[in-house]
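Q: here are the coordinates; sequence isn't available:
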């Protein structure tokens, strides 16, 4: 195939990638490693230092804080995350800026050339995206590359690159169809990003024993939250989990950065991550979609009570633990609006409502979509009420643009904290 036959727009490329592989998720490194080798990605370092972040929850916020902290210390950065909320371009940031369409297309083209240079290799949407992002990073050779694992760790496409520092944030049940429900086994999969003799940063006090066992078997030095580092009252609150902030600081230090107190304070004060405890007026948007994340959300809401009602707008995929999420949120939520999501993996609003009814929760409305649910709620909120939009990236992605458009300029800058107008 010649380059002339390839798509010329990002949307066309993404449509092509979605249809290119027989299954959407196909764990394993053999195919990815072969194409990476053909692309020269394994022949030289991707960056001066690489930090890879795995975990069930907290990966995105840890990556965002690593990026902000590194830039505050004068380092050039490249960060790869997934999934995206609004635009695919969010997945690759270079020096804090989203990659433009042209760079992403160049990366996809480089992957396509390599996978056809010899025996053709079939790749998934995520695998092509990962290799394309790694190619784009390699063109820049930044001071620090920060890679977020998509699913698991050991067999994830990101793991084709050897990190200088590996981070495991949390281990909980999610993606059961691929990772199972045994936390020890899930921990071993997450710990698959660790490398012999290279630092392993463990960012939770409650990790299964298997994570440390893997580190010990590799001779990887372990730095564990609560043992080797911790956060205290002097750490600025970024509105994101403080465990993740402390983890990011430790990982950056182990990557060879001499931390400066003022630079750290400035970075943590300014870091923002859309869709993670993001307040826009009365609306809080969070992509949490498993019981562990829901428990964190409930605790944050309970810590800052409001004068009115807390209403949850919930939309979830069918392969997620809806009952566990609801049970974790119920103590902090007064009433619910459920929303149907689109696609084969979707769960209907009526199914969510029936589950809530069995738990004794009040369901106000079943909506055909998250945006329809948000519209229904918008005209029925008292000034002292607040809304939690949660349950899926898809739920937040559909509601966020409308909330951004209607939010006041002040609300649009409030980011990931609880200091929003209408929230007491």
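A: On my side now, so go ahead. All figures in this text were calculated on a predicted structure; none of them were measured in a lab.
Q: all contacts plus neighbour counts: C-alpha atoms, from now on.
A: Will do.
Q: any idea how far residue 150 is from the residue positioned nearest the centre of the chain?
A: Residue closest to the average C-alpha location in the chain (Cα atoms, centre = their mean): residue 60, at 3.7 Å. Noted for residue 60: a distance of 10 Å to residue 150, by Cα to Cα, to the nearest Å.
Q: so what's in contact with those two at the same time?
A: residue 81 (Cα atoms under 8 Å, 6 or more residues apart in numbering).
Q: just checking, residue 389 is part of a strand?
A: Yes - checked against DSSP: H, G, I helix; E, B strand; the rest coil, residue 389 lies within a strand.
Q: Show me the helices in the stretch 51-200 of the chain, by range?
A: Secondary structure of the stretch 51-200 of the chain (DSSP state H, counting those that start in this stretch): helices at 59-72, 101-115, 125-140, 176-179, 183-190.
Q: The shortest one - contacts with which helices or strands?
A: Here helix 176-179 touches helix 183-190, going by 3 or more Cα pairs under 8 Å, 6 or more residues apart in numbering; DSSP states H and E.
Q: can you give me the offset of the helix it packs on from its chain's centre?
A: Remark: helix 183-190 is offset 18 Å from the chain centroid, using Cα atoms, centre = their mean, to the nearest Å.
Q: Which elements pack onto it?
A: By 3+ Cα pairs under 8 Å, 6+ apart, helix 183-190 packs against helix 176-179, helix 209-218.
Q: Quickly compare those helices and say which is most buried.
A: The highest average neighbour count among these, using mean count of other Cα atoms under 10 Å, belongs to helix 209-218 at a mean of 17.
Q: need the next SSE after that one, C-terminal direction.
A: strand 222-224 (DSSP states H and E).
Q: Isn't residue 205 up against residue 223?
A: No - contact criterion Cα atoms under 8 Å: residue 205 and residue 223 do not qualify, at 11.3 Å.
Q: So residue 246 is in contact with residue 233, correct?
A: No - using Cα under 8 Å, residue 246 makes no contact with residue 233, being 11.7 Å away.
Q: Which of the two has more residues huddled nearby?
A: Between residue 246 and residue 233, counting by other Cα atoms under 10 Å, residue 246 is the more crowded of the two (19 against 6).
Q: In contact with that one: list those residues for me.
A: 225, 229-231.
Q: Which strand or helix spans it?
A: Element membership for residue 246, per DSSP H and E: helix 242-254.
Q: Counting neighbours, what do you get for the residue nearest to residue 17 when sequence neighbours are not counted?
A: Spatial nearest neighbour of residue 17, excluding adjacent residues (Cα to Cα, 6 or more residues apart in numbering): residue 125 at 5.0 Å. When neighbours are defined as other Cα under 10 Å, residue 125 has 20 of them.
Q: residues in contact with residue 125?
A: Contact partners of residue 125, counting by Cα under 8 Å, 6+ apart, are 14, 17-18, 20-21, 24.
Q: Now the buried members of these.
A: Neighbour counting with 16 or more other Cα atoms under 10 Å marks 14, 17 as buried within these.
Q: Export the contacts of residue 125 as JSON lines, with columns for secondary structure.
A: Formatted as JSON lines, the contacts of residue 125 follow (three-state DSSP):
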{"residue": "14", "secondary structure": "helix"}
{"residue": "17", "secondary structure": "helix"}
{"residue": "18", "secondary structure": "helix"}
{"residue": "20", "secondary structure": "helix"}
{"residue": "21", "secondary structure": "coil"}
{"residue": "24", "secondary structure": "coil"}
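Q: ok, and here's another one to check against it:
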């Protein structure tokens, strides 16, 4: 554990007070770069020793959260003490830091933020963004936990993301697609280079998609980082469709072949499961087939095709994620209707998401998100209508959209709620109704 910097000199804060304080520290919310955060990390002692015996870092446009969750579940099933850092959170900030599957408590996070604050206030004082301060706090919490494995999710960037101050033993890039265009641009080759910035010289790089731009592999080659590529060095195959079983084939660091049969469907993208298995093998973990099967049977990830009664919640907010949702969303029972409840941020590819979902959903409820970047429900409605969809209601909040749907849902209806972490978080924070009323005579549709 890094040396403690001693007690914080100001009055103690609760976790909510700390989070509010962090929002005032930096003039912009997102400020890519490693110089400031590295200086504070050095003051905190985070570079004096590894934060864990082994570190896996996960970057990519989509699939980071599920890949991380699978790594965590399988490693813990093998008796490893695992810590994870992720962002953003859905309901509680504590979700961002987990140790042995348990969310960090308020006291530990407050201690972490005290260490960050004391370090950044040393002269010369250093300004940190909310995300940078939170990342340093999370790393400090993990560094003191005596971990066998730390799994770190990279934020929107890669090369210049605050998480990238930590050297990784195994680096993963899941997928590359357009998202966060204001910061990363729209050139997929350049986005690939930015995500591949987490690679380290001579250390394994796992490429978890067969459609990655060539720039990702080129970055690995330039660093002499051994690349393990989905579809080439590791793969998955359906074995028994009746029981949804599949086989994983991969390679150990020494080139030895590794095969596991009769794996269950975890309800998460199999590409990501295969990627997680390959990364774990490269850490030197000897996989026990029965423990892998058990882990995949129990792994859960909130907000990814998560079903609560007739409601399916998914945080997908770009066309690539929306396409996956459309391909894996089961049809409603006979006689039922598939609804969509959508709320998005203005800086996302709204038209691309709507287009990807249009084949499965034609009836919508649009909601306004409270964030300052939130798209107005009426603006969403106009864009859905322009693509031939029907918007039945525009709500000022996600909760109001749920209340409207509660009055019209029939027992066989299903609702996909999607478009943003904010949308899903709002629905997870309240009970979701099923409803029994009929749609006959509905006069609220926007034409």
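A: Sure thing, it's come through. Small disclaimer: the values here were computed from a predicted structure and weren't measured.
Q: returning to that earlier point: now flag whichever of the contacts of residue 246 of structure 1 is closest to residue 346 of structure 1.
A: residue 225 (36.3 Å; Cα to Cα).
Q: any idea what that closest one aligns with in structure 2?
A: Matched by TM-score structural alignment, residue 225 of structure 1 corresponds to residue 230 in structure 2.
Q: Kindly report the same for residue 306 of structure 1.
A: Counting by TM-score structural alignment, residue 306 of structure 1 lines up with residue 333 in structure 2.
Q: I'd say that match and residue 413 touch.
A: Yes - Residue 333 of structure 2 is within contact range of residue 413, at 7.4 Å (criterion: Cα under 8 Å).
Q: quick one, which of these two is more surrounded?
A: Set residue 333 of structure 2 next to residue 413 and count neighbours by other Cα under 10 Å: residue 413 wins out with 21 against 12.
Q: Show the contacting residues for that one.
A: Residue 413 of structure 2 touches 310, 332-333, 335-339, counting by Cα under 8 Å, 6+ apart.
Q: In structure 1, which of those still touch?
A: Here is what carries over to structure 1 from the contacts of residue 413 of structure 2, by both residues aligned by TM-score structural alignment, their matches' Cα atoms under 8 Å: 310, 333, 336-339.
Q: Stretch 174-182 of structure 1 maps to which residues in structure 2?
A: Aligned using TM-score structural alignment, stretch 174-182 of structure 1 spans residues 179-187 in structure 2.
Q: hmm, back to that, name the residue in residue 205 and residue 223 of structure 1 with the higher neighbour count.
A: Comparing residue 205 of structure 1 with residue 223 by other Cα under 10 Å, the one with more neighbours is residue 223, at 20 against 13.
Q: wait, that one sits on residue 200?
A: Yes - using Cα under 8 Å, residue 223 of structure 1 is in contact with residue 200, at 6.1 Å.
Q: What's residue 85 of structure 1 aligned with over in structure 2?
A: The alignment partner of residue 85 of structure 1 in structure 2, by TM-score structural alignment, is residue 90.
Q: separation between its match and residue 245 of structure 2?
A: Noted for residue 90 of structure 2: a distance of 31 Å to residue 245 of structure 2, by Cα to Cα.
Q: Looking at those two, which is more packed in?
A: Neighbours were counted for residue 90 of structure 2 and for residue 245 using other Cα under 10 Å; residue 90 has more, 21 against 15.
Q: Excluding chain neighbours, what is closest to the more buried one?
A: residue 425 (4.9 Å).
Q: returning to that earlier point: can you list contacts of the match of stretch 174-182 of structure 1?
A: Residues contacting stretch 179-187 of structure 2 (Cα under 8 Å, 6+ apart): 61, 156-157, 178, 190-191, 194, 318, 347-349.
Q: Over to stretch 315-334 of structure 2?
A: By Cα under 8 Å, 6+ apart, the list of residues contacting stretch 315-334 of structure 2 reads 62, 177-179, 303-305, 314, 338, 344, 348-350, 352-357, 359-360, 412-414, 418-421, 423-424.
Q: Now that stretch: buried residues?
A: Buried residues in stretch 315-334 of structure 2, counted by 16+ other Cα under 10 Å: 315-323, 325-326.
Q: for the stretch 201-350 of structure 2, what spans make up the strands?
A: For the stretch 201-350 of structure 2, applying DSSP state E, counting those that start in this stretch gives strands covering 205-207, 227-229, 235-240, 245-251, 257-263, 306-308, 311-313, 338-342.
Q: aligned partner of the residue nearest to the centre of structure 1 in structure 2?
A: In structure 2, residue 60 of structure 1 lines up with residue 65, judged by TM-score structural alignment.
Q: Ok, residue 215 of structure 1 next?
A: Aligning on TM-score structural alignment places residue 215 of structure 1 opposite residue 220 in structure 2.
Q: Can you give me every residue that contacts its match?
A: 196, 199, 201, 205, 226-227.
Q: can you check residue 412 of structure 1 too?
A: Contacts of residue 412 of structure 1 (Cα under 8 Å, 6+ apart): 280, 404.
Q: hang on, isn't residue 350 of structure 2 packed against residue 344?
A: Yes - Residue 350 of structure 2 is within contact range of residue 344, at 7.2 Å (criterion: Cα under 8 Å).
Q: And those two? Which one has more around it.
A: residue 344 (30 against 20).
Q: Residue 327 of structure 1 corresponds to which position in structure 2?
A: Matched by TM-score structural alignment, residue 327 of structure 1 corresponds to residue 355 in structure 2.
Q: Test my guess that that match contacts residue 387.
A: Yes - using Cα under 8 Å, residue 355 of structure 2 is in contact with residue 387, at 7.3 Å.
Q: neighbours of residue 42 of structure 2, just the number please.
A: By the criterion of other Cα under 10 Å, residue 42 of structure 2 has 13 neighbours.
Q: mind checking what it lines up with in structure 1?
A: The equivalent of residue 42 of structure 2 in structure 1 is residue 37 (alignment by TM-score structural alignment).
Q: is it fair to say that match lies in a strand?
A: No - assignment of residue 37 of structure 1 by three-state DSSP gives helix, placing it outside any strand.
Q: and it, what does it touch?
A: Residue 37 of structure 1 sits in contact with residue 43, where contact means Cα under 8 Å, 6+ apart.
Q: The one 4 residues further on now?
A: Contacts of residue 41 of structure 1 were listed using Cα under 8 Å, 6+ apart, and they are 134-135, 138.
Q: Turn these into TSV, including neighbour count and distance to residue 251 of structure 1.
A: Supplementary listing: the contacts of residue 41 of structure 1 in TSV, determined by neighbours: other Cα atoms under 10 Å; distance: Cα to Cα, whole Å:
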residue	neighbour count	distance to residue 251 of structure 1
134	24	21
135	24	24
138	18	21
